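sequence? don't have it. structure:
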């Protein structure tokens, strides 16, 4: 699932979602079970009053985007994320990396390597091992 809009100047989930979408996804990703629109609205209400219809519209748009799935239970709908936040972030970072390399080629790779001086040395060691494995498998 590739998100269509990436906001460079935002951070976290706001890079992929609007502000309310981000809050809703955070609530659903931290919930141990499915939630109704009312459940989500009550969690959002801890910050400020948000209209039920607004929450319903945003959650149904997230269903249309295939981020959430909903199912009918009695007289209400229950929502849950299609994938975990870890799977979502993994997929998005992979898609962004492939897009950067496709668009900018060696420039993107050069800038990624330049950015490595700011990462944890343990991460650098993991990257080195991964590169060695890729070279060996070729």
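Structure received. Just so it is clear, the structure is predicted and the values come from calculations on it, not from any experiment.

When you work out contacts or count neighbours from here on, use the C-alpha atoms and nothing else.
Noted.

what comes up buried for the host helix or strand of residue 62?
Here residue 62 sits within helix 52-64, counting by DSSP states H and E. Residues of helix 52-64 classed as buried: 55, 56, 58, 59, 60, 62, 63 (neighbour count, 16 or more other CA atoms under 10 Å).

want to throw these into a markdown table with distance to residue 87?
Formatted as a markdown table, the buried residues of helix 52-64 follow (distance: CA to CA, whole Å):
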| residue | distance to residue 87 |
| --- | --- |
| 55 | 24 |
| 56 | 25 |
| 58 | 21 |
| 59 | 20 |
| 60 | 21 |
| 62 | 16 |
| 63 | 17 |
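
which among these gets closest to residue 127?
residue 62 (34.3 Å; CA to CA).

what's the nearest residue to that closest one if we skip its chain neighbours?
Among residues not flanking residue 62 along the chain, residue 68 sits closest, at 5.6 Å (CA to CA, 6 or more residues apart in numbering).

ok, structure two:
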């Protein structure tokens, strides 16, 4: 699943979603059960001015984007994330990295390498091993 609106200024989920979308996704990822719109609306603390219809509209847009799935219940619908938060972040970072390399080529790789001086040495060891494995495969 590729989301098309990456925001450089944001952080965390706000890079991929609008503020309310991000809050709804956090609620659904934190609560491992599927939830109705009413249940999500009730968990949006501090957002008392939000109407039920606003929450319903945003949740249905998340279904259209392919991030949430919707299943019929007795008198309502149950919503749940299509993938876990970890899988979502993995997929999005992979898509973003591929897009950067496709558009900027060696410049993107050079800047990624420059940023490595700020990462945990264990990550550098993992990267070194991964590069070694890729070279062996070729």
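Nice, thanks for sending it over. Computed from a predicted structure; not experimentally measured.

With respect to residue 106 of structure 1, which of the buried residues of helix 52-64 of structure 1 is nearest?
Minimum distance to residue 106 of structure 1 across the buried residues of helix 52-64 of structure 1 is 35.2 Å, recorded for residue 62 (CA to CA).

What lines up with the closest one in structure 2?
Under the alignment (TM-score structural alignment), residue 62 of structure 1 maps onto residue 62 of structure 2.

correct me, but that match touches residue 70?
No: Residue 62 of structure 2 is beyond contact range of residue 70, at 9.8 Å (criterion: CA atoms under 8 Å).

which stretches of structure 1 form strands?
For structure 1, strands defined by DSSP state E occupy the ranges 68-73, 76-81.

helices or strands up against the first one?
Counting contacts by 3 or more CA pairs under 8 Å, 6 or more residues apart in numbering; DSSP states H and E, the secondary-structure elements packed against strand 68-73 of structure 1 are helix 52-64, strand 76-81.

With distance to residue 128 of structure 1 as extra columns, can I get the ones you listed in a markdown table?
A markdown table is the format used below for those (distance: least, CA to CA, whole Å):
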| stretch | distance to residue 128 of structure 1 |
| --- | --- |
| helix 52-64 | 38 |
| strand 76-81 | 34 |
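
looking at these, which is closest to residue 27 of structure 1?
Once these are compared by CA to CA, strand 76-81 is nearest, at 10.0 Å.

longest helix of structure 2?
helix 85-104 (DSSP state H).

Now do the buried residues in it.
Buried-residue list, helix 85-104 of structure 2, by 16+ other CA under 10 Å: 85, 88, 91, 92.

quick one: contacts of that helix?
Outside of helix 85-104 of structure 2, the residues within contact range by CA atoms under 8 Å, 6 or more residues apart in numbering are 1, 2, 3, 29, 107, 108, 109.
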